[in-house]
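1. Give me coordinates for this.
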Amino acid sequence: MSFFNARPSANAIQALEDSEVYYISLPSLEELFETIPKFERFFRILSQNGFELYERRITSQLYKTAEERYLEFRKRYPDLEQRIAQKQIACYLGITPAFLSMMRKESGV
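-> Model prediction:
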């Protein structure tokens, strides 16, 4: 929302792997929406999908156990666990790396 409101964000994004980052200014994005109306629809669908993922993650944090969140993470992102550090996974799950290690040990992972 900070992008659309032209205010500093309370959140940050950290790339865990090599990435390419593209940037567009709000005036340029608005011009793109006016010039290519299908792009506005595409962006709306992309935003809806992003909001769904955000809502799912918040609900998971509120109502699921750490083990349930971990199993869901492994199911949703099967290859990611081998590519990123355990501390990043623990942070994503809202638990300590030590607790994640204990859960992995108990489940035989």
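2. switch to C-alpha atoms for all contacts and neighbour counts from now on
-> Fine.
3. how much space between Q48 and E20?
-> Here Q48 is placed at a distance of 23 Å from E20 (Cα to Cα, to the nearest Å).
4. Tell me which helix or strand comes right after the strand or helix carrying E52.
-> Using DSSP states H and E, the element containing E52 is helix 37-63. Proceeding N to C from helix 37-63, the next assigned helix or strand is helix 66-76, under DSSP H and E.
5. Another for comparison:
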Amino acid sequence: MYELFFKKLNEKVSFTQEEQDIIRDYLTPKKIRKRQYLLQEGEVCKMIAFVEKGALRSYSVDEKGNEHIIQFALEGWTISDLYSFLTGEPATYNIDALEDSELVLISKSAQEEILKKCPKYETYTRLQVTGAYLAMQKRLTSIISQPLEERYNSFINLYPDIVQRVPQHMIASYMGLKPETLSRLRKKIAEK
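-> Next up is the predicted model:
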């Protein structure tokens, strides 16, 4: 456990073995089954999850019961309700497993301790938050300005193996489409 976590960590900031050992002391491994919740709307998000193995999604449910997927997280990605995690306010998103998954959790208190003991971790955290913001901004720009076919291709580039791992209706939800619309779009792309 933690192999992929430390590989991704060191891709952003180079940590010594001693620093990695300090960080390791604050990590919590967790296995969750397919369809099991990691977080439910209304709870306070107390951790950030790194996906070692498996797939998760973050989503909200509207008043009609429709799911709106905000994020997928596959191996090497992190997932959380960052607003709730940082502010301590109730989460607006649900996070559940799409596959049996193995996670590395970092609680808020653990993160604060790591930040005290390992200053380079602050750089890593800043890069993670900046990356999340940039991804959100890019997605928003894509939704409001890219043609549908371009948006789908961007999605496939972002998540290359997702089509084999996630049901089409969830991909449609992520893209803000009805499943039938996505089906027509995929057919049109295949015909080219």
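6. In terms of neighbours, single out the busier of Q48 and E20 of the first structure.
-> Each of Q48 of the first structure and E20 has its neighbours counted (other Cα atoms under 10 Å); Q48 has more, 12 against 6.
7. Could you find the counterpart of that one in the second structure?
-> Here Q48 of the first structure is matched to T130 in the second structure, going by TM-score structural alignment.
8. Ok, Q86 of the first structure next?
-> By TM-score structural alignment, Q86 of the first structure lines up with Q168.
9. show me where the second structure has helices.
-> For the second structure, applying DSSP state H gives helices covering 3-12, 17-24, 82-87, 108-117, 120-145, 148-158, 162-165, 168-175, 179-191.
10. List the buried residues for the shortest one?
-> Pointing back at helix 162-165 of the second structure there. Neighbour-count burial for helix 162-165 of the second structure, counted by 16 or more other Cα atoms under 10 Å, picks out I162.
11. repeat for stretch 175-184 of the second structure
-> By neighbour count on 16+ other Cα under 10 Å, the buried set for stretch 175-184 of the second structure is M175, G176, L177, P179, L182.
12. List the contacts of I95 of the first structure.
-> A66 (Cα atoms under 8 Å, 6 or more residues apart in numbering).
13. Also the one 10 residues further on?
-> Residues in contact with K105 of the first structure, defined by Cα under 8 Å, 6+ apart, are absent; none qualify.
14. quick one: it from E55 of the first structure, how far?
-> K105 of the first structure sits 30 Å away from E55 of the first structure, going by Cα to Cα.
15. do L32 of the first structure as well
-> For L32 of the first structure, the distance to E55 of the first structure equals 28 Å [Cα to Cα].
16. Great, nothing more from me.
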